[in-house]
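# Pasting the sequence and the predicted model now:
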Amino acid sequence: MKSYIVGVGMTKFEKPETRDWQYWDMAKEAGTAALTDAGIPYGLVEQVPVGYCFQASTAGQRAVYELGLTGVPVYNVNNNCATGSSALMMARQLVEGGIADCVLALGFEKMARGALGGGSDGGDFKTSPVARHYGIMAAGHGFEMSPPTAQIFGNAAREHMDRYGTTEAQLAAVAAKNHRHSSQNPNAQFQDVYTVEEILAAKTIHRPLTKLQCSPTSDGAAAAVVVSERFVTEHGLRDRAVEIAAQAMTTDTEESFASGSCIDVVGRPMSRAAARQVYEASGLGIEDVDVIELHDCFSVNELLTYEALGMCEEGASGKLVESGATTYGGRWVVNPSGGLISKGHPLGATGLAQATELVWQLRGEAGPRQVPGADVGLAHNIGLGGAAVVTLLRRA
């Protein structure tokens, strides 16, 4: 059974405490926008998976009650930074499994200012869900006072530089591209353009990563209406419909930890496995993809993801971004929204915001950042701990 996205919506992503709103306010804004985009009332929604990381249990219900009190099942989803795409995957499974014809996937986050921690409980990394990941990092690189997530990705960048000759300028080129893209996105948290030299000169967070190569904490929400083919036909939504051609979620395997490399610990193996499953299920390959929204929580992760998705050989990602192959006029346009680095990263909303951007792109509704002739889009979303979700979307 096929599934389709027929409505998407999101709030502007903003620096925490910029706007005087609660998480249910932002959820209402994004959810209402998605339903309006689909042209359907909330009363037709049969189930609602809701993603978030930092609010209390059943915050999903509190948020959804702002859309309507219809009594439908609400599921609270938490999968670290892959939470939004996990909610989308649950929506797709409910539809493709024949359990529901219309599901609303919703994600939101209201975050605190400052650097994101490492997913620990009270700062005790011994009890943290990602203790094993940080233990691998500490064994190879030690543990410093810089933010832990910046450390583990920064150390992955150092390994990539040492192993493949990747340069700091190539890492900065990722951020320069995504900041440039975000200048055309009114929903992006940042819309400033920076040169590679300005990015390299910014404050160092954990060498070689500077502040402008790190995604910020953000407030925001995003949503998608996922429906069956029967629902599309009955409600005359073919012109709004974007097919979920394939989707896969993977978690860490022995490969993630066996090498002792931060490159593997931060998710390249599970991203590679998820991409392989999606290509096999859809019959499409990376050569068929036009536009990509991927998880650039730090600039190095965009490079690692190029390799995991099969866009280049292992170790060649620095040269790929440097060549212009991943921006307008190149082979693919990667992160036309500005990505996490510039659009922002409210954890529970990120994966659904990626889907929102791709739906707009595949419908030809992305305005000045439109990728010409986009027919196939790919979303990649990861969370340490770990989860990698790859979603392939195709214009219906």
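Perfect, I can see it now.
# Please make it C-alpha for all contacts and neighbour counts, starting now.
Fine.
# ok, which stretches of the stretch 251-396 of the chain are strands?
Secondary structure of the stretch 251-396 of the chain by DSSP state E, counting those that start in this stretch: the strands cover 291-293, 333-334, 376-383, 387-395.
# Surely L393 is in contact with L378?
Yes: L393 lies in contact with L378 (Cα atoms under 8 Å); the separation is 6.2 Å.
# list residues touching both of those two?
Residues touching both L393 and L378 (Cα atoms under 8 Å, 6 or more residues apart in numbering): L358.
# who touches the residue of the chain most remote from its centre in this structure?
Relative to the C-alpha centroid of the chain, counting by Cα atoms, centre = their mean, E234 is the outermost residue, at 31.4 Å. Applying Cα under 8 Å, 6+ apart to E234 gives no contacts.
# How about Q61?
Contact partners of Q61, counting by Cα under 8 Å, 6+ apart, are V74.
# which secondary structure element contains it?
Q61 belongs to helix 59-64 when assigned by DSSP states H and E.
# here's the one I want to compare it with:
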Amino acid sequence: MSLKRRVFVVGVGMTKFDKPGKALADAGVKYTDIQQACCSYVYGDTTCGQRVVYGLGMTGIPVYNVNNACSSGSTALMMARQFVEGGLSDCVLAVGFEKMEKGSLSAKYMDRTNPMDKHLESMIDTRGITDSPITAQMFGNAGLEHMAKYGTTADHFAKISYKNHKHSVNNPYAQFQRHYTLEEIKSSRMISDPLTKLQCSPTSDGAAAAVLVSEDFVKRHRLESKALRYWVRRW
């Protein structure tokens, strides 16, 4: 097996629905340097990825549309990394964007089998079902299972939200920028045990992008001062 190449992030950008040009500007590279693009979204028609990158140029590069629920963005980023790591490309753009509908997530198509049907059947058989949003029930029940298996407590989950809300105060791109105490998070309205309102994600619109490159690309373009090694921890 050939050795895997090291992968570096040389530019990032986060915008309120804008072209992903900020990541390119941050990287100091041209769109013509991009050899492939991995585009992630959930709520949109087919080929939305092409619509986004064609605004930067129609260079004929392969464009991959990634729809993988909550992990769509991280999946696109991982794909971009694998293209560089495996030697298929030296410079790949990963971009994610979303325009959501108001309210809680729900099934979009009613004329076909829901892709989550088997998962839902298992959850209902195990935990039942309530009037709470289905996604909150899925994650809440996953939390209950984790608690039963490993002794996790509700405080452990609440502290995750405490940390995230605390970080939001210093993040100009966060939808909400307010710090909550641990007690405020725990005492907010229960959505699906053990998750309270302040532990659930709101529907949000936005976009982000990253430019991933090989070590050779970094050296050729003299990007050492801004290149960050893309590490993946394997458990």
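Okay, I see it. None of these values were measured; they are calculated from a predicted model.
# Do you know the score for how well these two fit?
Remark: TM-score between the superposed chains equals 0.89 [TM-score structural alignment, normalised by the length of structure 2]; 231 aligned residues with a Cα RMSD of 2.0 Å.
# The helix ranked longest in structure 2 vs structure 1 - mean distance after superposition?
Determined from DSSP state H, the single longest helix within structure 2 is helix 134-150. Its aligned residues in structure 1 lie a mean 2.8 Å from helix 134-150 of structure 2 after superposition (mean Cα distance after the TM-score superposition for structure 1).
# Which strands or helices does that helix pack on?
Applying 3 or more Cα pairs under 8 Å, 6 or more residues apart in numbering; DSSP states H and E, one finds that helix 134-150 of structure 2 contacts helix 117-127, strand 190-192.
# Check which residues of it are buried.
I134, A136, Q137, M138, F139, G140, N141, G143, L144, M147 (16 or more other Cα atoms under 10 Å).
# now for the second one: what does it line up with in structure 1?
Aligned against structure 1 by TM-score structural alignment, A136 of structure 2 finds its counterpart in A150.
# can you pull the contacts of the nearest residue to its match once chain neighbours are set aside?
In this structure, A150 of structure 1 finds its nearest non-sequential neighbour in H206, 6.1 Å apart by Cα to Cα, 6 or more residues apart in numbering. Listed by Cα under 8 Å, 6+ apart, the contact set of H206 of structure 1 reads S146, P147, A150, Q151, G154.
# Would you mind finding the match for E183 of structure 2 in structure 1?
In structure 1, E183 of structure 2 lands on E197 (TM-score structural alignment).
# Distance-wise, check that match relative to T210 of structure 1.
Distance, E197 of structure 1 to T210 of structure 1, by Cα to Cα, to the nearest Å: 11 Å.
# same thing with Y23 of structure 1?
Per Cα to Cα, Y23 of structure 1 is found 30 Å from T210 of structure 1.
# and if you look at I5 of structure 1?
As judged by Cα to Cα, I5 of structure 1 and T210 of structure 1 stand 37 Å apart.
# cool, and P49 of structure 1?
Using Cα to Cα, P49 of structure 1 is found at 35 Å from T210 of structure 1.
# give the contact list for the aligned partner of K30 of structure 2 in structure 1.
With TM-score structural alignment as the criterion, K30 of structure 2 lines up with P41 in structure 1. In this structure, P41 of structure 1 makes contact with L35, judged by Cα under 8 Å, 6+ apart.
# wait, isn't Q175 of structure 2 in contact with G206?
No: using Cα under 8 Å, Q175 of structure 2 is not in contact with G206, being 9.3 Å away.
# the more surrounded of those two?
G206 (17 against 13; other Cα atoms under 10 Å).
# mind listing what M79 of structure 2 touches?
For M79 of structure 2, the contacting residues are C38, by Cα under 8 Å, 6+ apart.
# how near is it to A94 of structure 2?
Distance from M79 of structure 2 to A94 of structure 2, by Cα to Cα: 8 Å.
# Please apply the same query to Q36 of structure 2.
9 Å.
# In terms of neighbours, single out the busier of the two.
Neighbours were counted for Q36 of structure 2 and for A94 using other Cα under 10 Å; A94 has more, 28 against 21.
# what sits against the aligned residue in structure 1 for that one?
A94 of structure 2 maps onto A105 in structure 1, with residues paired by TM-score structural alignment. Listed by Cα under 8 Å, 6+ apart, the contact set of A105 of structure 1 reads V48, P49, V50, A87, L88, A91, A223, A224, V225, V226, L352.
# Same check for those, but in structure 2.
By both residues aligned by TM-score structural alignment, their matches' Cα atoms under 8 Å, the contacts of A105 of structure 1 still in contact after alignment to structure 2 are V48, P49, V50, A87, L88, A91, A223, A224, V225, V226.
# Excluding chain neighbours, give the residue nearest to the fifth one in space.
So that's L88 of structure 1. A105 (5.4 Å).
# likewise R5 of structure 2?
Among residues not flanking R5 of structure 2 along the chain, E85 sits closest, at 4.6 Å (Cα to Cα, 6+ apart).
# Quick one: residues contacting the counterpart of Y43 of structure 2 in structure 1.
In structure 1, Y43 of structure 2 lines up with F54, judged by TM-score structural alignment. Applying Cα under 8 Å, 6+ apart, we find F54 of structure 1 in contact with E109, K110, M111.
# what helix or strand is F54 of structure 1 on?
F54 of structure 1 belongs to no helix or strand, assigned by DSSP H and E.
# Please tell me how far the most centrally placed residue in structure 2 sits from H119 of structure 2.
By Cα atoms, centre = their mean, structure 2 has its centre lying nearest to G73, at 3.3 Å. In this view, G73 of structure 2 and H119 of structure 2 are 22 Å apart by Cα to Cα.
# M138 of structure 2 now?
For M138 of structure 2, the distance to H119 of structure 2 - Cα to Cα - is 9 Å.
# Sweet, I'm off.
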